[in-house]
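Chemist: After the sequence you'll find the predicted model.
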Amino acid sequence: MADDDTPDRFDPSDGFDPQDFQELLRNLLGGGGAGGIDPAQLEGLSRMGIDPAMLQQMMAQMQAAFAQPGAGDGIDWSAAKTQALHLSNKDGLSIAASERTEFDQAFALATLWLSEATTISELSAPPVAITRGDWVEQTLPVWQELAEPVADSIAGALTAAIGEQTPEEMRQLVAGAGAFMRRIGGSLFAAQLGGVIGRLSLEVVSGGDVGIPVMPDGVAAILPQNFADFGRDLDVTDDQLALYLATRELAHARLFRHARWLRLHVISQVTEFARGIHVDTSAFEDLAARFDPSQPEELRALIESGALLPQRTETQEAALGRLENLLATIEGWVDVVTADATARLPESAKIAEAVRRRRAVGGPAEQAMASLVGLELRPRRLREAAAMWRAVTDAVGSAERDGLWDYPDLMPTAEDIDDPQALVARLRARAAGEAPPRDAFDDALDELLAQAAEGDTPGEAPGDGRDGPDDREDPRPV
């Protein structure tokens, strides 16, 4: 309701007062849409400094946000799914029977070959050929989980910006709109996420193509619709390419099914990074100063480009380094196992190099995560990690190598990628029942213990840190 000062701020002769504004909100939120609002009300808004065209542009989004019963303050992700499926299904909704047969045969042979190259067991569910739309449906929950922290941040920033830009005399009228504006901001971000995922579905060739576990646990899949584009410039036969990609996809899916902890480990590192992001509200303010509601492309481009995301902090840079090492360790293992399993293919080396180069420049997940959560999923040390796994395989065999995935504390570290021979020496010592070779950590520990022993001598000054409830009287003569 208007306070006693309202007549000083709103002149009735302007043809618009707070009661008119309340009536406009009731029409809007009651589902009347643009048709339920008197044009005279929109004309009156301009006298209050509100752009009627911008308000009309927002109406559809506002009513869509309020049309979801029981949505509360959370993000409505239905817009993401709708947009992604619209893009993914534009070239067809089905796969030819001949293509399914081709990939079923490739998966069957790849399963046999892979069982010779790794001790990690087969999948319980048969691998499948899926459409782009199927890929969207099955991976969207993971993309949503990864992007939700940033979506919340954008929604909160929009709420704050609206509060700062609202004239003082109107703040009481819109005081209860915070949750509503959060849903508007979240819905806008969700729509952009759907667009990125939809375009991503036009590029990926398999479930593990993006480097992170986006498919359901234990599911291996290939997208025949994108298969031809991937191999167009490789100058290899389709049957060899299908066998290689099927083997690599199975290796990726087997690893994550075997190491149950690994999936959560990867997802947690990504979401931990994303939660450290705080949207720069100044970007909203700069856009508002020049925003043309008849051309909303600039707002969409702002979100898609990642311009709302500030520079990474030192903590985030460190988290990114850990994640890149983790992804390189995973994909390095997949590379080595796939190479061993496909050694019979004449062109396997050429295909492997094409896959590595594709991943080295970011792969199909690069745009998706870099623009939405500021995260580049590049396994920058993929070649070094693959060299480490090759050294381990040659030294101790596939069984000892695959055993490193049994528990999180056994998995190779970034230091092992730097020095594979130290890891090999530890594995050989463990297999022989011997104490592991000494390393820099052991030397540093010995030095600390020696310094502590030297400090425990007669004549030590009082207050040296050894006093305490467990101190005993020193029986040695002075």
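Modeler: Everything's here; your move.

Chemist: okay, CA-based contacts and neighbour counts for the rest of this
Modeler: OK.

Chemist: Give me the number of neighbouring residues for the closest residue to residue 207 other than its chain neighbours.
Modeler: Spatially, and ignoring its direct neighbours in sequence, residue 207 is nearest to residue 221 (5.3 Å; CA to CA, 6 or more residues apart in numbering). Neighbour count of residue 221, defined by other CA atoms under 10 Å: 25.

Chemist: show me what contacts residue 221?
Modeler: Applying CA atoms under 8 Å, 6 or more residues apart in numbering to residue 221 gives the contacts 127, 128, 129, 130, 206, 207, 249.

Chemist: same question, residue 262
Modeler: Per CA under 8 Å, 6+ apart, neighbours of residue 262: 256, 408.

Chemist: Let me see the contact set for the nearest residue to residue 200 once chain neighbours are set aside.
Modeler: Of all residues beyond its chain neighbours, the one nearest residue 200 is residue 364 (6.3 Å), with distances taken as CA to CA, 6+ apart. Contact analysis of residue 364 by CA under 8 Å, 6+ apart lists 200, 203, 204, 209, 210.

Chemist: could you flag which of those residues are buried?
Modeler: Using 16 or more other CA atoms under 10 Å as the burial test, the contacts of residue 364 include 200, 203, 204, 209, 210 as buried.

Chemist: By residue count, tell me the biggest helix in the chain.
Modeler: If you go by DSSP state H, the chain has its longest helix at helix 132-165.

Chemist: Take this one as well and set it beside the first:
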Amino acid sequence: MTSSSGSDEENLRKFLEEVFGGQLPPGALEGMDLTELAKGAGLPSDPAMLQAAAAQMQSLFASGGDEPVNWKLAQDLARQVASGSVTMVPGHALPPTGGSQIGTDGDPSVTPEAQHALDEAATIARLWLQQVVDVDVPAAPLQAWTRGTWVNRTIPRWQKVVEPVAEYMAGAIGDALGKQMEQMQSMPGMEGLGAMGMGDPRAMMRMMGGTMFGMQFGHAIGSLAREQLGTTDLSLPLWDSSAPVLIPANLDDLLADSDLDPSAARIFFAAREIAHVTLFRSAPWLPEHLFTAIEGYARGIELDLSSLEEKMRDVDVSDPIAMSALNPEDMFTFTRSERQERALTELTTTLALIESWVDHVVTHALEGKLPRLDAMRELVRRRRATGGQAEQMLANLVGIELRPRSISEAYDWWQSVLDTEGAAGREKVWAHPDLLPSPEVLSGQPQAPKADAAEQPAEAAADFDADFDEELRRLLDGELPEAPKEDGDGDGDDDGDGDGDEPGPAPAA
């Protein structure tokens, strides 16, 4: 139905009053060409459609808040993405992943069988690791988590990483919007925009930025929950505990596309998670050092404002609904100063040292014991080199690519330390950040290939296969030396219901 011009203006007047909850300043609409405003905002003339649009805008304003990221929205959305459910945030469609859904459908609960298999794998991995490292391997039982549990437990760490970036980006968008708003207010019939409370673009972004970033980060974190195998895949400690963690559903997805022996793979990935936890526990300064470096880098990041302003020219700033649908991934181009490049190099070098140390000790602990160790290491290298959809999305949003550099050089460096100073000397490097080698030191290492487990001839894999099952049977039957005693009942289930979901008392180390 087509309304008259007078009816259009009356409908729009009611719409604006409803959006602003009857709090429009006196005379805010006086002198405004409401018909022109309706056209500029792309608003419908039908009263029912206007009412629905007003409800969407009210929801948007109400959910934004004053924080740079609406973490309640982010966590709720992350849980829904992690479970694979289709969701709609009021007024918004779920952002696209850029590809097919990651992993299998749903968020399967942890079965007693899966927990038992991981318990056995962790016991073996812990025993073999303790034989090659010169620090105590924490005896906390390995916990098996669902994807939703991973989201709930890691959200506090993500807050420290992304909030500084979100706050800066909201201000940059507000500045770009301000230039457009000034131009709009100079147009005939638009002089009243400032009186409506839309004259301060930064205030507008404070209202809507929390929602926009909450959606984007929630989607990225939920997608990561479908990719990560534990809490240390990125060489960052995403959970403040000495207990190692694996997500059985994600591990099953990974192994479904390979011909690896599941029992051997569980031991291998349990060993990697336990090695990470061992390092972060033995070097308590390291987690805070990493997150402080990330936060410092994020606070100094800069946007290409000329590129942002160019992209914002196509955005209708008078339509909050259209603005809330902005996708930061498509809008932001980051620039790095020389200082930022140095900071990023130092950060990624530290990550490379962590990743290569874990690879080094796990390789030495498992070589000669697991079949196809080289294939499992290569699988990790490929995942690390390419990253997943969620990692790429996060890098686009915050401008930080958590991709370690010079890992092969760092691995060679750790081998040289082991050759000259033994395991005790290797582990002493982690006593203080000043003892870590610089990027220049690592880049100066000889690049000649070393003979390690990753370069075993293919025909040797058959020999490992023949002995693996028998050795595993002997270990589980108690015919080999006992693993270190664990505190607790060893089932990794805090609340006793077998699913590993609920938090409980921290296990003793």
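Modeler: Received it, and whenever you're ready, just let me know what you need. Computed from a prediction, not measured in an experiment: that's the story for all the values here.

Chemist: hmm, back to that, show me the subset of the contacts of residue 221 of the first structure that the second structure keeps too.
Modeler: Checking those against the second structure (both residues aligned by TM-score structural alignment, their matches' CA atoms under 8 Å), the contacts still present are 127, 128, 129, 130, 206, 207, 249.

Chemist: need the helices for the stretch 101-250 of the first structure, in chain order.
Modeler: 132-165, 178-200, 224-231, 238-258 (DSSP state H, counting those that start in this stretch).

Chemist: Residue 320 of the first structure: which of those is closest?
Modeler: helix 132-165 (14.3 Å; CA to CA).

Chemist: To which residue of the second structure is residue 153 of the first structure aligned?
Modeler: Matched by TM-score structural alignment, residue 153 of the first structure corresponds to residue 168 in the second structure.

Chemist: repeat for residue 406 of the first structure
Modeler: In the second structure, residue 406 of the first structure lands on residue 431 (TM-score structural alignment).

Chemist: Can you get me a residue count around the nearest residue to that match once chain neighbours are set aside?
Modeler: Computed as CA to CA, 6+ apart, the closest residue to residue 431 of the second structure that is not its neighbour in sequence is residue 283, at 6.4 Å. Neighbourhood size, residue 283 of the second structure [other CA under 10 Å]: 17.

Chemist: Next, work out how far apart residue 283 of the second structure and residue 261 of the second structure are.
Modeler: 33 Å (CA to CA, to the nearest Å).

Chemist: The match of residue 406 of the first structure contacts residue 280, correct?
Modeler: No - Residue 431 of the second structure is not in contact with residue 280 according to CA atoms under 8 Å; the separation is 11.3 Å.

Chemist: Settle it for me: which of those two has more neighbours?
Modeler: Per other CA under 10 Å, whichever of residue 431 of the second structure and residue 280 has more neighbours is residue 280, with 23 against 14.

Chemist: show me what contacts the aligned partner of the more buried one in the first structure?
Modeler: Residue correspondence to the first structure (TM-score structural alignment): residue 280 of the second structure is matched to residue 256. Contacts for residue 256 of the first structure (CA under 8 Å, 6+ apart) come out as 213, 217, 218, 262, 263.

Chemist: mean per-residue distance, the helix or strand containing the fourth one to the second structure?
Modeler: Using DSSP states H and E, residue 262 of the first structure sits in helix 260-275. Taken over the aligned residues, the distance from helix 260-275 of the first structure to the second structure averages 1.4 Å (mean CA distance after the TM-score superposition for the first structure).
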